[in-house]
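>>> quick one, what's the 3D model for this:
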Amino acid sequence: MERTEFRDLATPEEAREAIRSLALEGGVDRVSLSSARGRVLLARIDGDIDVPGFDRASLDGYALRARDTFGATEGDPARLEVVGEVRAGEKPDVTLEAGEAVEISTGAVMPAGADAMVPVERTDRTGPESADRANDGSASNNAASDEAVLVRTAVTPGDNVMFAGADVAAGERALGPGTRLTPREIGLLSALGVDEVPVRSKPRVGIVSTGDELVRPGETVDSDRGEIYDVNSYTIAAGVEDAGGEAVLYPHAGDDRDELERVLREAAAECDLVLSSGSTSAGAVDVVHRVIDEQGELLIHGVSVKPGKPMLVGRLERSAYVGLPGYPVSAMMVFRTFVAPAIREAAGHPEPASATLEGRMAVEERYEEGRLRLLPVGVVTDGDGASDGGGESDGNGDGDGGENGNTTDDLLVYPVDKGSGATTSLADADGVVEVHPDTAYLSAGERVTVRLFSPDIRPPTLLGVGEDDPTLNRALDRLDRPRYLSVGTRPALRRLREGVPDVAVAAGSLEADHRVPEEATVLAEWRREWGLVVPPGNPAEIEGLADLVDRDLRFVNRTPDSGLRTDLEAALDELADARGLERRAVTDAINGFDLGLRAHESPARTVLSGDADVGLGLQATADHLECGFVSLGEQDVRLLANPDRAEKASVRALERAIEETVSSDGCRRPQ
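Just a heads-up that it's a prediction; the model follows:
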């Protein structure tokens, strides 16, 4: 595949000057999903689908079996036969066997048999050689292939792969009642397939999303083909409205050169500014820069900023043109930093005073110097533990606490970054901190300026992290503007030690593990039944963990950060001891043990789909989804408070809500 190189990277100031030189003027139109902006949710929204709905490659390179790379080095690479190619938006038509690899593009569906991928930078493509193949000599999908790849590094299962549900997991709490919808929530709603977005004001801005894998919200995605909902179109449209522009949404253009050029020309003829997202980098299928360069004037291709390096600036027809990155977080941050100021200037709208605030960094954040860094961050009120007046929701989303007059001492700023491809980084973050290229790190406690994604954003009254738990989700519904990050028990306790969240929710046997800060306050405790989720009726007649070890069953685990995974490993230790074995001998016998899913419902949904025989989960989940269940015991769950914020009003409100929810659910309490 032919690839082009980036031109000399422009500085951030050169990019701003190029956009200012485009002399924007405006027009008026409306699009669907932006009608939700400024509305307040009346009920919790949970994810109905996994996002992504398939295991996808995180980089350009080669999908392969990790075991085929064990021991590979720069000097002694593993040689694998290349048996096919998968691009984003295509359904793989090959199953990997030992010693084989498939060339794969960023965002493409991982083919069957592959459990990892290696970036193209760590490989060399080669033709047939007489050297021994780096595999066990098993049959090939394509014995006549004359192409091979030399892999110069070893990878482990899961490396460079974003698994299904890693971004938004089906059944996960997405947005709570009382949430005021702003551009960050619009992005999340887009990923979940919600439509209706109005935009208003001028100048007139045309928005074009590219990529064969994109589907408009409201339509049906085919995850087997690697399709995903188009997030950027509606997210950027909401940003245009915030900036005082009127957005015009154009049909999804795909990756076809002729169709892409047609859509861009149509937008350029009708609008003052055209914004596209995706297809701006130097990859073989990224063609927008070629269209602008040949049919218009390409002023800038590549900016020294992270994320956002592939940014384009130019002219097409009578219209100004800016190309944004394809990943939603990158696109929104580049738009907020470079494009929104130009739209506001053209519309005569000054930067709202409420769109910028000051705060203190919660933790130290280090960087590679050399490029302007756009850091997505969240903000929580009263980082120093002062009372915020926050309480239970009053039904209108306003709660009891004030939202004005926040000072540097009132606000705590923390990084929120799951990667550029993760849509929930938009929903979990409030804005952007710009870090100068010469800055090596931001220290904990350092004052920073946060440029909010929208002036409508109100910092959450409470920040919680930890386990994804049904009882907790119902308690959070009772609060005004809580933010809860489902990161699992281990990361939650680490963040609690760092002093970032107000509360952490931890599950499992923690007494023997000294990860819990000694000064942490236990506000509430409850128990939940955990075990193996099986299809309705338990057709395989699974009785316990021994069946996973002794029988050929497809198992779906949780990630190592989960409290369920911790208790499962403890139970397997007991089984191994009883058999006189090492734990690894037991886990190696379980098909699927090493690859886990993040959210508590994901294994159960995988079992229901027929893609697994048994999954790790909760009794409550099995009951909710009408699955079978094999109990392995009860697990303690604890609500732990940051000692500096145990008296914060919203923390106490959560404590009361947990107590009421536990009582109404009839949950057992630890003895």
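>>> from here on, just use CA atoms for contacts and neighbour counts.
Will do.
>>> helix or strand right after the helix or strand harbouring A346?
Using DSSP states H and E, A346 maps to helix 340-347. On the C-terminal side of helix 340-347, the closest following helix or strand by DSSP H and E is strand 356-361.
>>> so how far is that following strand from its chain's centroid?
From the chain centre to the centre of strand 356-361 is a distance of 24 Å (CA atoms, centre = their mean, to the nearest Å).
>>> mind checking the SS state of the residue nearest the centre of the chain?
With distances taken as CA atoms, centre = their mean, A422 lies nearest the centre of the chain, 2.3 Å away. When classified by DSSP: H, G, I helix; E, B strand; the rest coil, A422 comes out as coil.
>>> that one reaches A331, doesn't it?
No - here A422 does not reach A331: they are 11.8 Å apart, not a contact under CA atoms under 8 Å.
>>> gap between the two ends of stretch 534-552?
The first and last residues of stretch 534-552 sit 15 Å apart, counting by CA to CA, to the nearest Å.
>>> distance from it to the middle of the chain?
Counting by CA atoms, centre = their mean, stretch 534-552 is centred 33 Å from the centre of its parent chain.
>>> also stretch 350-370?
So, by CA atoms, centre = their mean, the centroid of stretch 350-370 is 21 Å from its chain's centroid.
>>> this one as well, want them side by side:
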Amino acid sequence: MTERKEFRDLAEPEEAHEAIASLDLAPDAERVPLSDARGRVLAERLDADRDVPGFDRASMDGYAVRARDTFGADEVDPVLLDLVGTVHAGEKPAVEVDAGEAVEVSTGAVMPLGADAVVMVERTDERESPRDSERASGETVSGVEIRTAVAPGDHVMLAGADVAAGQRALGPGTRLTPREIGLLSALGVESIPVRGKPRVGIVSTGDELVRPGNQLDDAAGQIYDVNSYTIAAAVEEAGGEPVLYPHAGDDYDEMERLLSEAAAECDLVLSSGSTSASAVDVIYRVIEMRGELLLHGVAVKPGKPMLVGRFPESAYVGLPGYPVSALTIFRAFVAPAIRAAAGVPEPTTATVDARMAVEERYGEGRMRLMPTGLVEDEQGRTLAYPVDKGSGATTSLVEADGVVTVPPDTAYLGAGESVEVRLFSPDVRPPSVFGVGEDDPIISRLLDRLVSSRYLAVGGREGLRRLRNGVPDFAVTTCADRRTTDVENDDAGKTDATDASGGTELASYYREWGLVVPAGNPEEIEGLSDLVDRDLRFINRGTDSGLRTTLGNALADLADERGTSRRELVESVSGFELAAKAHESPARKVAAGDADAGLGLRSTAEKLDLRFVSLGEERVRVLANPEREKKEGVEELADALDSALVGVLEGLSGVRP
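Below you'll find the model as predicted:
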């Protein structure tokens, strides 16, 4: 029997930070061409080896003069100077300025010898100027009339005024933006020394993983490799250079080969998965055999099974396998170390202050990194709400905007309590409008017309509950016309018809619902009685779905007709408790041959080329949070419903206003 590695003494989060900080991730400096330098960090001080500019130059179009020749000049009593030449930018002056003379210059031109100021062209006029030596013959030459006095240095940029030779131009640790690159260009720098980017090898583990682009075998429990690409993007965002390696199965020899290869080529090796207390979790054994295991297990949720260790050639951190846990632990513990090694500061906009939209209870006695979503109220104040579908739910990656750190001694966070949200990205912004409720094709199409909207298909019943709690801006439901008690466990039959939504209706429409069956309807299903009376395989929707509530009410009606209980009919439907998440999920099970019938919509059946047995219509309502009706995003949603709903309905079958 294989010995299992247990989490006995979990390290405190501070110990994990210290262990990772002790790892040497910093690569050697490197030289890069100036064209590739944007975003890099300067490794050493750079001094100017020349003046910028390297000559005295005119800072505007006008006339180069000796300032003392303009003293006393004004609009009433101008000074007339001889015009003896012209100098354009980029050419060497061929003239000098003597007493009583001027030279026309363009912006950036080299100042001719003898001149110490420039008169802007707007304060001059060209005139004919008789020279003293030529007046007897009556000959004249070109001149310029100066209508203002200037002082030495006026409108002249002296050599070295921007950067002087020998001056400190940029210091080590400077992040190179277009501004700094412009300065280096002015200094004539062709290549520069920059901090190296830590090379981070990424190895996802698990026999069940398949890289995107390859075929999945769902029957074998295969899933796409989410972590490799998620963590690679996060590494790059933190200033590292990600290197993807083939994923490793749960085999010691293969794991050792891949980790050793990555360790030889990278400054840090990250793995995800195979770190928990399981018989197939062998990474910690590889670390102990090939290097040093610093810690195994941290008192933090999510992410308890984190590993930190060293190979002879590189550092190592093992992340949890679930995508949300892996990304959360990476950002909290690993990203700061990568930024420090790369010399990249933490973005100043990486955190926001918010208030809890709802109360959240917690009592596990270890630090919690709570995935959190953001929404703005009508006054533009930022509210935070927990997003917790479990660590294995990949959609939490896009539904959460950041993380709130909850100390281990915190029993609950109260509604309205101030919290600091560490954003997953400094570019994160709350959605323009945030909705929850039924998974519905009409809503999906309408939301495509809005900018930066967010919608969570949690089901109509759960949507109503969240709307009453005041978190979302709107909810979509088919349950708002009835009390939302759990009718599936209620022998009393149909639910009470009292509206308890607590929302303001923005719009409503009807959709045809029923049973989706295979093409040709091989079982010749005609209605609800077939599910009850025959041994048919059925796929239902989840308990929070309004469509399931509608089915439950229809079964209650059939029970009344037969003089029996609704519970008895429910128990006679094979698969009634077998729930699928989305509105298309039961139909896709039918299409795959896994069921004889599934609960669904006519529009879904036609989309998938399946048959449909109609059982009626249900009303779908879009309800606004009464406290957010004047929010800009809610008003945009209302406008879209007013202007586009009818057109969207016309594009689908089985729906009507």
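>>> quick TM-score on the pair, please.
Remark: TM-score between the superposed chains equals 0.70 [TM-score structural alignment, normalised by the length of structure 2]; 477 aligned residues with a CA RMSD of 1.9 Å.
>>> which residue is the nearest non-sequential neighbour of the equivalent of S562 of structure 1 over in structure 2?
Using TM-score structural alignment, the partner of S562 of structure 1 in structure 2 is S545. Distances taken as CA to CA, 6 or more residues apart in numbering put G459 closest to S545 of structure 2, at 4.3 Å, once the chain neighbours are dropped.
>>> what does that neighbour align to in structure 1?
Using TM-score structural alignment, G459 of structure 2 pairs with G488 in structure 1.
>>> could you do T394 of structure 2 as well?
Counting by TM-score structural alignment, the partner of T394 of structure 2 is T423.
>>> measure the counterpart of I287 of structure 2 in structure 1 to T280 of structure 1 for me?
With TM-score structural alignment as the criterion, the equivalent of I287 of structure 2 in structure 1 is I292. Per CA to CA, I292 of structure 1 is found 10 Å from T280 of structure 1.
>>> which one's more surrounded, the two?
T280 (27 against 24; other CA atoms under 10 Å).
>>> correct me, but that one touches G308?
No - using CA under 8 Å, T280 of structure 1 is not in contact with G308; the gap is 10.0 Å.
>>> got any residues that touch both of these two?
324-325 (CA atoms under 8 Å, 6 or more residues apart in numbering).
>>> can you show me the strands along the stretch 401-550 of structure 1?
With DSSP state E, counting those that start in this stretch as the criterion, the stretch 401-550 of structure 1 has strands at 411-415, 431-435, 441-442, 447-452, 462-466, 482-485, 503-507, 521-534.
>>> now the first one on structure 2. Mean distance?
Its aligned residues in structure 2 lie a mean 0.5 Å from strand 411-415 of structure 1 after superposition (mean CA distance after the TM-score superposition for structure 1).
>>> what helix or strand is the equivalent of I329 of structure 2 over in structure 1 located in?
Using TM-score structural alignment, the partner of I329 of structure 2 in structure 1 is V334. If you go by DSSP H and E, V334 of structure 1 is part of helix 328-334.
>>> ok, E629 of structure 2 next?
Short version, using DSSP H and E: E629 of structure 2 is in no helix or strand.
>>> ok, and the closest non-adjacent residue to it?
Closest to E629 of structure 2 by CA to CA, 6+ apart is E635, at 6.9 Å.
>>> next one: L22 of structure 1
Nearest residue to L22 of structure 1 in three dimensions, chain neighbours excluded: A320, at 5.6 Å (CA to CA, 6+ apart).
>>> and L572 of structure 1, by the same measure?
That would be R583: by CA to CA, 6+ apart, it lies 6.7 Å from L572 of structure 1.
>>> isn't the one you found right next to A576, touching?
Yes - in this structure R583 of structure 1 lies within contact range of A576 using CA under 8 Å: 5.5 Å.
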